[in-house]
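Undergrad: Let me see the structure of the following:
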Amino acid sequence: MRVMLIEDDRETAEFIQRSLTELNWTVTWCDQPKDGILQLSTGSFDCVILDRMLPDMDGIAVVQLLRGAGVATPVLMLTARGGLDDRVAGLEAGADDYLGKPFAISELVARLRSIARRTPRAAEQTLYELDDLRLDRVARQASRSGTTLDLSPLEFKLLDCLLGHVNEVVTRTMLLEKVWGYRFDPKTSLVQTHMSRLRAKVDKPFATELIRTVRGSGYIIGET
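TA: Predicted structure coming up:
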């Protein structure tokens, strides 16, 4: 197995490299994310071990750049930040699995073997366009009729989720899980409040309404 390791901590990297080499795996270590991105875009690897906290570039940004460039190599993200929001952010950015530090080598190996066995993912769509609405997932920017939309991170996630299901109903439960990471209903108007703010920015200043409420179900985005 050929493994790309992007990790800036020498002690951790040497431990991983030594342990995996004992399995006759080939490990290429890069302590700078830009070097790792370059090698992944030009070389062939079975999987990637990617540290969440890196100098100059966050691990989330690294995996977004890889997916945006069409690099489908499975990614296991390592982090000392094991909160639900951090795990969701990593997985939604395009990582295939998430492992908290400290970790056991046996678990690391098992997870790497698991993601390497999976069917290679298709390159994820990085640009959504609907009528005069445009959302760039890599640049994290949205615009309509050439006007940049000043969206909060949550509003961007909501719009991204809707555009991933054009002309399909996206339920309130789906939004709670995908945007907030909730596995339960908080029994609040959280979704309605943020959707109202999003629609005020995406629809109200323009002639055509793209986001519509489906009463009793959720929301739908599409050309009318």
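
Undergrad: For the rest of this, base every contact and every neighbour count on C-alpha atoms.
TA: Fine.

Undergrad: Nearest residue to the residue nearest to the spatial centre of the chain in space, ignoring adjacent ones along the chain?
TA: Averaging the C-alpha coordinates of the chain gives a centre point, and the residue nearest to it by C-alpha atoms, centre = their mean is Ala93 (1.0 Å). Nearest residue to Ala93, sequence neighbours excluded (C-alpha to C-alpha, 6 or more residues apart in numbering): Gln64, at 5.6 Å.

Undergrad: Another sequence for comparison is provided below:
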Amino acid sequence: MRVLMVEDEKYMAEAIEQVLKKNNYSVDLAFDGEYGLDCGLSGIYDIIILDIMLPKIDGISVLKELRRNYIETPVILLTAKGETEDKVKGLDSGADDYLPKPFHTDELMARLRALGRRKNELINDNILQYGDIELNQLTLNLNCRNKEFKLTLKECQLLEILIKRKGMIISKNFIIEKLWGYETDAEDNHVEVYISFLRKKLNSIKSTVSIQTVRGAGYVLKMPKDGEFYV
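TA: Next up is the predicted model:
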């Protein structure tokens, strides 16, 4: 399960990150509302942990903007202890749960598990579809007309980003941050290699979906009927 934590108290965020990773969660951190919103809009997360008091953009505004953009990712809102008004505003704005600070990590883990179960009960969110392809995020299988190919984890994560932001141009920097994190030595050529791998696998299953390069901007996932193609 992939979690985004938007929290400006770095020490606290990094401590929770370690706990989540020990429990086999994949975690990305954002230390201000502006970057947190940008990450959340990618649609690649299973759950978002969102503090209310954030620099640049406050948590309630981030939450409202996510919902306005049809991002239905479950959100746990971190509130100040005893601030009933914050809880009410958060739930009215689209939060799925709230957790007053300070909290015990065991309680956070329990709430994450509960939201994860609820999410899986709604629909099979592990299957992504676009054009003639189907991506199973659990098994890493890419399917097209009864042809199947096993992806690596990085390939699966990259295709997940492309599908969830279909029709949008995605920069190499954005992909690097999502796949390798903030403090990484990964460079543009790492992205180019994985894009090449994905293109070969799409070709091998004879999919009509293609990854188009937009010079100087990034990549976009396209189908023939979309009409506009890039080089």
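
Undergrad: Could you quantify their similarity as a TM-score?
TA: Once superposed, the chains reach a TM-score of 0.51 (TM-score structural alignment, normalised by the length of structure 1), with 122 aligned residues with a C-alpha RMSD of 1.9 Å.

Undergrad: still on that earlier bit, distance-wise, check the residue nearest to Ala93 of structure 1 relative to Val75 of structure 1.
TA: Distance check for Gln64 of structure 1 against Val75 of structure 1: by C-alpha to C-alpha, to the nearest Å, it reads 11 Å.

Undergrad: of those two, who's got more company?
TA: For Gln64 of structure 1 versus Val75, neighbours defined as other C-alpha atoms under 10 Å are more numerous around Val75 (26 against 22).

Undergrad: what ranges do the helices span in structure 1?
TA: Ranges of helices within structure 1 are 10-21, 33-42, 59-68, 84-93, 105-117, 153-163, 172-180, 190-202, based on DSSP state H.

Undergrad: which strands and helices sit next to the fifth one?
TA: On a contact count with 3 or more C-alpha pairs under 8 Å, 6 or more residues apart in numbering; DSSP states H and E, helix 105-117 of structure 1 meets helix 10-21, strand 47-51, strand 75-79, strand 97-100.

Undergrad: Kindly report the same for the third one.
TA: Counting contacts by 3+ C-alpha pairs under 8 Å, 6+ apart, helix 59-68 of structure 1 packs against helix 33-42, helix 84-93.

Undergrad: so which of those gets nearest Pro55 of structure 1?
TA: Nearest to Pro55 of structure 1 among these is helix 33-42 (7.9 Å), distances taken as C-alpha to C-alpha.

Undergrad: now that closest one: which residue numbers in structure 2?
TA: Aligned by TM-score structural alignment, helix 33-42 of structure 1 falls on residues 33-42 of structure 2.

Undergrad: Residues contacting that stretch, please?
TA: Stretch 33-42 of structure 2 is contacted by residues 4-6, 30, 48, 54-59, 62, 65-66, 69, 71, 161, 164-165 when judged by C-alpha atoms under 8 Å, 6 or more residues apart in numbering.

Undergrad: Just the ones of these in strands?
TA: Leu4, Met5, Val6, Ala30, Ile48 (DSSP state E).

Undergrad: between those residues, which has the most around it?
TA: Val6 (30 neighbours).

Undergrad: And it? What does it align with in structure 1?
TA: By TM-score structural alignment, Val6 of structure 2 lines up with Ile6.

Undergrad: residues contacting that match?
TA: Trp29, Cys30, Asp31, Gln32, Pro33, Gly36, Val48, Ile49, Leu50, Asp51.

Undergrad: cutoff 10 Å now
TA: 13, 28-37, 48-52, 54, 59, 62, 77-78 (C-alpha atoms under 10 Å, 6 or more residues apart in numbering).

Undergrad: and it, how far is that from Thr213 of structure 1?
TA: From Ile6 of structure 1 to Thr213 of structure 1 the distance is 44 Å (C-alpha to C-alpha).

Undergrad: Kindly report the same for Val179 of structure 1.
TA: 18 Å.

Undergrad: Settle it for me: which of those two has more neighbours?
TA: Just comparing Val179 of structure 1 and Thr213: by other C-alpha under 10 Å the higher neighbour count belongs to Val179, 23 against 15.

Undergrad: So what's the residue count around the nearest residue to the more buried one once chain neighbours are set aside?
TA: Once flanking residues are discounted, Val179 of structure 1 sits nearest to Lys157: 6.0 Å by C-alpha to C-alpha, 6+ apart. By other C-alpha under 10 Å, 18 other residues sit near Lys157 of structure 1.

Undergrad: Next, format the helices and strands packed on helix 105-117 of structure 1 as a markdown table and append distance to Thr171 of structure 1.
TA: Listed next are those as a markdown table, based on distance: least, C-alpha to C-alpha, whole Å:
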| stretch | distance to Thr171 of structure 1 |
| --- | --- |
| helix 10-21 | 42 |
| strand 47-51 | 33 |
| strand 75-79 | 29 |
| strand 97-100 | 26 |
